[in-house]
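Peer 1: With the sequence up front, the predicted model follows.
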Amino acid sequence: MALTLSSTSFKEGETLKMDHILSADYGFGCGGGNKSPHLAWSGVPAGTKSFAVSCFDPDAPTGSGFWHWVVVNIPADTTELKLDAGNPKAGLLPKGALQTRTDFGAPGYGGPCPPEGHGPHRYIFTVFAVKQDALPVNADTSAAIIGFQLHFNTLEKATLTGKFAR
């Protein structure tokens, strides 16, 4: 059975609800709740020692996309992340999980907020089954370095894509 990713917050290809959109606090012109969606996975491959989760917008007008959320070192017995687990102040991540720096410049979930009139952007949530207990990174490690580490340490991955436009 292949690794699969699902959510009670949205289905594949659906528009993300305002609860998950970037809050006004960030100054980008959006007024959402900035809560990371619920995510659950199943079909875990043998040899999985931890998980990583990310949210990436390949449509951002940056030349390199935009990383909205990166979590690594999620314990192997974890099968879901609760709604708002990406809030560093909520304490909802499993013990040992580590949020690392996003393109907002700090660890934690930063919701979608594409430029007005830019059309719908895709927000690709990915769960990675990792063959190491912990990646050799810290909270300030960039998403690019995390991606490099995951490239060489992922057994399998699954995605779930939401959309949003302004």
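Peer 2: On my side now, so go ahead.

Peer 1: rest of the way, CA atoms for contacts and neighbours
Peer 2: Fine.

Peer 1: Could you find the closest non-adjacent residue to Thr159?
Peer 2: Leaving aside its chain neighbours, Thr159 sits nearest to Thr126 (4.3 Å; criterion: C-alpha to C-alpha, 6 or more residues apart in numbering).

Peer 1: want to compare, so here's the second one:
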Amino acid sequence: MPENIEKISVKLNVNGKTYVRNLEPRLLLVEFLREELDLTGTHVGCDTTYCGACTVLMNGAAVKSCTVFAVQADGAEILTVEGLEKDGQLHPIQKAFGDSYGLQCGYCTPGLLISTYELLSHNKQPSDKQIRKAIAGNTCRCTGYQNIFKAIQLAAQNRTRT
């Protein structure tokens, strides 16, 4: 591999904070988040787009950050799991996952939280079918999805009450 790869200037807004960096064009968004910004909540589970552990929001849409080069996200608004909590308080979706025991080992949880956040941003009262579709790209190897499903339903119920 050539050592003198030309870097590209990239400006991203991550969790409400603007970052400008000179990056190699081959650097994946997930690597940028984890290695450059030390936002390690976004996990790398498979490197094949299958598991969804690396899911983040990019301009309001859930994307698997292992499939996006950081330079492709130039000018984008990125939300990671670290951006969900505000002022040290868990986001209601995070709280619903805890209250419903919708997590076990926690490895898939960040991706599921972001997928749920996207779903509830567009649909305050999703049907069971819409919930299943929203999390179809997220794999949990610990659970049978029942408690994850309950957590999403609870988050939706709590959202409609406020």
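Peer 2: Okay, I see it. Here the structure is a predicted model, which means the values were calculated and not measured.

Peer 1: TM-score for the pair, please.
Peer 2: Overlay of the two chains. TM-score (TM-score structural alignment, normalised by the length of the second structure): 0.26; 74 aligned residues with a C-alpha RMSD of 5.0 Å.

Peer 1: from what I can see the residue nearest to Thr159 of the first structure touches Trp41, true?
Peer 2: No: counting by C-alpha atoms under 8 Å, Thr126 of the first structure stays clear of Trp41, with 10.1 Å between them.

Peer 1: what number of residues lie near the residue nearest to Thr159 of the first structure?
Peer 2: 20 (other C-alpha atoms under 10 Å).

Peer 1: Could you measure from it over to Pro75 of the first structure?
Peer 2: Remark: distance between Thr126 of the first structure and Pro75 of the first structure (C-alpha to C-alpha, to the nearest Å) = 16 Å.

Peer 1: for Ser54 of the first structure, same thing?
Peer 2: For Ser54 of the first structure relative to Pro75 of the first structure (C-alpha to C-alpha), the value is 15 Å.

Peer 1: Between those two, tell me which one has more neighbours.
Peer 2: Shown here are Ser54 of the first structure and Pro75; by other C-alpha under 10 Å, Ser54 has more neighbours (24 against 19).

Peer 1: Who's the closest spatial neighbour of the more buried one, skipping the chain neighbours?
Peer 2: Ser54 of the first structure sits nearest to Val70 (C-alpha to C-alpha, 6+ apart), 4.4 Å away.

Peer 1: The one you found contacts Gly147, doesn't it?
Peer 2: No: the criterion here is C-alpha under 8 Å, and Val70 of the first structure misses it with Gly147 at 9.6 Å.

Peer 1: Helix or strand for the closest residue to Asn22 of the second structure other than its chain neighbours, just tell me which one.
Peer 2: Of all residues not flanking Asn22 of the second structure in the chain, Ser9 sits nearest, at 4.3 Å (C-alpha to C-alpha, 6+ apart). Using DSSP states H and E, Ser9 of the second structure sits within strand 8-14.
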